[in-house]
Structures are given as structure tokens and as C-alpha cells.
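Novice: starting from these lines, generate the structure:
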Amino acid sequence: MTALVILPLTGLPEVVADDDLATLLLGAARANGSDLVDGDVLVVSSKIVSKALGLWADGRDRSVAIAAQTVRTVAERRSGDRLTSVVEAVAGPVMAAAGVDASNTGDREDVLLLPADPDAEAFRLREALLAATGLTRLGVVLSDTAGRPWRSGQTDFALGASGVAVLDDLRGGVDADGRPLSVTARAVADELAAAADLVKGKADAVPAAVVRGTPWATADAGPGARTLVRTGAGDWFALGQAESVRSALGVPPGGQVAQDVGIPSVAPEPVTDRVARAVAVALRECETAGVDVGGAHEGGGGTQTIELRVSAATPYELGVVTSRLQVALWGEGVDVVVPPEATGDSVVLTARDRPSARG
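Specialist: Sure thing, here's the model as predicted:
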């Protein structure tokens, strides 16, 4: 590879249902002096594919559309009266709000949904482009935008792909120094999507770009972008930290049970709020147990402490509830001191706010 060229396709009209995207894209390429050639990768915003497919939903209650597009909830947080969910979408990836989007929707108040099978839509678009141009080696990537764990900001990624080598698996080879490569596999399709977004932008009405000069376009359809989604044992991040703890205690995310015990906020919360949530989680399925929560007071090092008196009908249930409470508090960023021994039907715990959990 000697040079990489990224060409924005400007001048595309607002796409509406049943538009012929292949014709529109080829017309824009011609008008921009960028007729497609063999080896090109055409990166197209999934939003215009959704518009052409008429994938609209009522925007007055976005949560209904999100629920319909959700396979499972990974994490959820409150922000005032609004609930934001990170979910596994029907379209495949894990992303906020299942990709249901209200931006760049023209003059409509509705929201756009992602295609249910983005790889199939990329395949159909590529087939139409190949038929119209006579080319033999052409890649199509449907791009969308998402955040990433541990990194601020969003970037574009490959939601769907056809005619693209989506993964450059270097395992079994060697690096520039001759050392064996055992884990390196480049997500090429995602890199192509992110590169194209440098000229497409988010507010410039440029929904497509041609990436020219790469070796990644293929003559066959290829495996598609869904193969990049980690699943099963390869998914180390199937739930958020708080959701993992709560799920282990019988409170999975994304349902009424989670709503009943309370959902963590995106903003820092007082230790009293987090303790109250932990108590609600701990007491589920423990009908004869109770927890009396004392007031918060300053402890050493500026931390706040709260005394919790746990009571139950039997020593066994007391042990169960105390253990559940200790785990639930840890998940809320609250450490707890449990006395080495307990007699009778109650025990007093000391909950201490963990500084790192205050935001």
C-alpha cells in the first residue's frame, strides 16, 4: 500500500423510502468525479439505508422502539428522568439505545431503526453496484456510530459489510522484529468505517465516502461484519460491573425488577442512595428479614459510614441476607465491615463509602 485516498460523496439528496440507493450513490460519485473502480470500498451510513427501507418508528415514546430492538440489556443508568440503556441490538452489535436514532432524520419527528440484518443489506447494495458498473472487486461497508468501553467519545464502526475482508488475522505470523504474533487481529472493516467518517462527519450531510488504495476489497461477499461481534465465551464484557453483581443476586438489568430496586445514575450519588439500593437488592426473596439503616456520618479520611442492623427469623436466613447485603454493597462501591461472630437474630454491619466510587 503506497497511498490511501478518502473521497466524500457530496450532493446526495434526502433519501426516502424505496429510493434506489445504488443509483443515487453512483450518481453522486460521478458528479464528484469519483467513479468507482475495482478495489474501492464504499462506506455508506446505515442511516440512509434505513431511510430507503422505511425503518421508522414513532418518536413520541422512544423507549418502546428501543425495547423492540433489544436482544438483551448490558447496562443501564439514570440521568434525571431519562433511562439510558446499552444493549445487544437486533442488528448485532452492543450499543446505546439499540441504535435507535433521532438525529439527521430530516423534517420528521420519528426515530430511525437499524436494519435487522445489516450484512444482508450491504450484500444487496453491493450486488446492485456490481451489476450497474461491471466491476468485480468492490467492498461495501454500512457504518454506524457507537461509544467504546474505557474510551471517551464515539467512533464509526462497520455495522454491515460485503465484499470486504473484515478481519486481518495476523496470529501465527511475526512482527517487524520477528517475534511471534499470537493475539493480533485487526478489525479492518471498523478501521475503514472510521477512516471514511473523517470526511463524512456527523453534521455535514455527507452520508457516504469512497476509500481507495487499500487491499481489503474482495471479489466474493466475505463473512460480513456480524462476525466481528464477540459472543459466548469470547465476550468478556457481557454485563456492566454493577449489572454483573445485581444479576448474580437475582436482579438482571432491563426489567421491572431492576426498576423496582432502583437503577444507578450516570452522575455521582450519595452513599445513602447506593446503600438503599443495595438493601433493596439484598432483601429480595428474603421475606422475613429486615435491615434498619442508620444515618450517614463522617468517618476517617473524609469517608462516610452508615450502620446497618440486619435481622431475620432464623440464623440461617440472617447469614444469607448478610452475605447478600455485603455483595450488593460492594457492587455499589460501598465497603462493609462484618463482625467476626454474630449471635441471636441480628447483626450490625458498618458500611463505608469507597472513595473511588464517588465519581
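Novice: please count neighbours and contacts with C-alpha atoms only from this point.
Specialist: Fine.
Novice: now the longest strand that the chain contains: how far from the chain's centre is it?
Specialist: Using DSSP state E, we find that the single longest strand of the chain is strand 151-162. Offset of strand 151-162 from its chain centre (Cα atoms, centre = their mean, to the nearest Å): 10 Å.
Novice: one more sequence to fold, the one below, so I can look at both together:
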Amino acid sequence: MSLSVSLTAIPGIPDIQNGDDLDAALGDCMEQAGLVPQEGDILCIAQKVFSKAEGCIIPLSTVTPSAEAIKYGEELNKDPRKVEIVLRESTRVVRAFRRPDQVSGTMICEHRLGFISANAAVDESNFGEEDAAMVLPADPDASCARVQQAIAERFGVQTGVVMTDTFGRPWRLGQINVAIGLSKVPATIQEQGNLDAWGRPLMVTEPALADEIAAASGLVVRKNGKTPAVLLRGLDWQPTDSRGADIIRKKQEDMFR
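Specialist: All right, here's what the predicted structure looks like:
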């Protein structure tokens, strides 16, 4: 059982560009900072650097909006080209709305990866390009696995990797980092069947380990700090075959669908 953990933002990570070797950049920066990974460490890495390395940036000038995108654009006061990208990244629009106090509205969508998020996680901020939109990597789990394997080969230790993104939460203010891709790190810890401190059996307890790790990483990262990777050390966990989708609630359990 872990009684303490440490979180350290990895300094010196360069501005990642399309085609850059993200694995090598992370390894170099950890060595230079004296943060050589140890057995059981977990790397929390922001989605944006994966998307930049994998070329997931779409110039708006290359997008022709559909009739549906134009309609949403007019209703929400949003650029129909961005709306078109949101629609392409989504399997469905859960709700679209614009409050009277909003300049532009929001689309709550089910992303092609299964996550429910605002604007299908399509982003226009904090990646250094104008008139462009960034989308999530095609396969976040595969992206995490490549980094995990490269770190294992370079340093000879078993680590975990969590890809993080910033989501809002229903009925709660603000945003928080959540896990959207995993390598080796369990999505949840199933406590069902174990006993609580008073000997009562746990029936539904299932801590969201990957999201807890992702959220914790946000404590040492600033949006303007250019520190997209965090090294977590000291956590007691067991490597497993895991996927980001493992943390998505099954549709048959969704009471709000």
C-alpha cells in the first residue's frame, strides 16, 4: 500500500513537431534532469504532445463544412469548419446548446473513442498554430504503448504510461485531467468482494486509478508552463493489459443515455 507518492514535472521538453521522436525527447529530458525512471514509475503525458508528434493538426483552410456543420455553426455561433471537424470526430452529438451569456455554444459529443466530452476534444489552444484545430491521436493506447516500450528498452525498467486530456465534469465546475490512453496501468481497481475497515463486504467500490493518476498530474502542470509530462513515483500498482476504453461506462449502465 502506498503511503506517499511524488509528482515531478519533467523540465526542458522541446516544442514537439510533426514527426518528432517523442520517446527520445522524453528520455533525453529525464536523463538531463536527473529523473531516470525507476521500476514502477508512471509517466503522465499530455495528449497535445502526442497529437503534435503524430500530425493530428488540421488547418481550417482545408475543411469544407457540411450542411449539418453550417446549421450547428449558425445556432452556436461557431466556425462551421471547426464544427465539421467535431462532427467527423464524433459518433453522435449528445447535446448542443448556447447560453445567453456565451459568445459561442458547446457541443457535447460522443467521441469515436467512446468518451463523452465537449466538442469531441477538438482544441484550438496551446499548440502554437493559428487557424487550425487539433484532434486526439488515432489510437491513444498504441501511442502510450510505444512510449512505454521505448522507455523499457532504453532504461531497462518497467513503467506505466497514461495519456491525459482535460475534461469537464457533469454537475461540477472546472476541468480536470483524465486518462484517455493507457499502457500497463490499470484503468480501475476492483475492490468488490474485499472488506472495509469494519469487516463489511464492498459491493460496488472501484477506484478509478487511471483518472486519479491523471488528475494528480495536473497539480504540477501549468497550461503555459510547457511541461506536458509528469513522472509519478511511489505508487503501489500492478502492470496489466489495459486500455483507455476500460474506464468508459457500458452503455447498458448509462442512466442518462
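Novice: one step back: mean deviation of the longest strand of the first structure from the second structure?
Specialist: In the superposition against the second structure, strand 151-162 of the first structure averages 0.5 Å from its aligned positions (mean Cα distance after the TM-score superposition for the first structure).
Novice: what span of the second structure is that strand aligned with?
Specialist: Taken onto the second structure by TM-score structural alignment, strand 151-162 of the first structure occupies residues 172-183 there.
Novice: touching the matching stretch from outside, list them.
Specialist: Residues from elsewhere that reach stretch 172-183 of the second structure, judged by Cα atoms under 8 Å, 6 or more residues apart in numbering: 140-141, 143-145, 148, 160-169, 210-212, 214-218, 241-245.
Novice: related to what we said a few turns ago, could you list the buried residues of the longest strand of the first structure?
Specialist: By 16 or more other Cα atoms under 10 Å, the buried positions in strand 151-162 of the first structure come out as Thr155, Asp156, Phe157, Ala158, Leu159, Gly160, Ala161, Ser162.
Novice: cool, stretch 17-37 of the second structure as well?
Specialist: Buried, per 16+ other Cα under 10 Å, within stretch 17-37 of the second structure: Gln17, Asp20, Leu22, Asp23, Leu26, Gly27, Cys29, Met30, Leu35, Val36, Pro37.
Novice: nearest to Leu76 of the second structure among these?
Specialist: Among the buried residues of stretch 17-37 of the second structure, Gln17 lies closest to Leu76 of the second structure (Cα to Cα), at 31.9 Å.
Novice: what ranges do the helices span in the stretch 101-250 of the first structure?
Specialist: Using DSSP state H, counting those that start in this stretch, the helices found in the stretch 101-250 of the first structure span residues 118-133, 188-200, 241-248.
Novice: between those helices, which one is nearest to Val279 of the first structure?
Specialist: Of these, nearest to Val279 of the first structure by Cα to Cα is helix 241-248, at 11.5 Å.
Novice: can you check which part of the second structure the closest one sits on?
Specialist: Against the second structure, there is no aligned range for helix 241-248 of the first structure (TM-score structural alignment).
Novice: and that helix, how far out from the chain's middle?
Specialist: 17 Å.
Novice: buried set for that helix?
Specialist: Within helix 241-248 of the first structure, the residues that count as buried by 16+ other Cα under 10 Å are Ala242, Glu243, Ser244, Val245, Arg246.
Novice: pull the contacting residues for the nearest residue in space to the fourth one that is not next to it in sequence.
Specialist: Spelled out, it's Val245 of the first structure. In this structure, Val245 of the first structure finds its nearest non-sequential neighbour in Gly331, 5.7 Å apart by Cα to Cα, 6 or more residues apart in numbering. Taking Cα under 8 Å, 6+ apart as the criterion, Gly331 of the first structure is in contact with Gln241, Ala242, Val245, Arg246.
Novice: ok, Gly134 of the first structure to Thr23 of the first structure distance?
Specialist: 14 Å (Cα to Cα, to the nearest Å).
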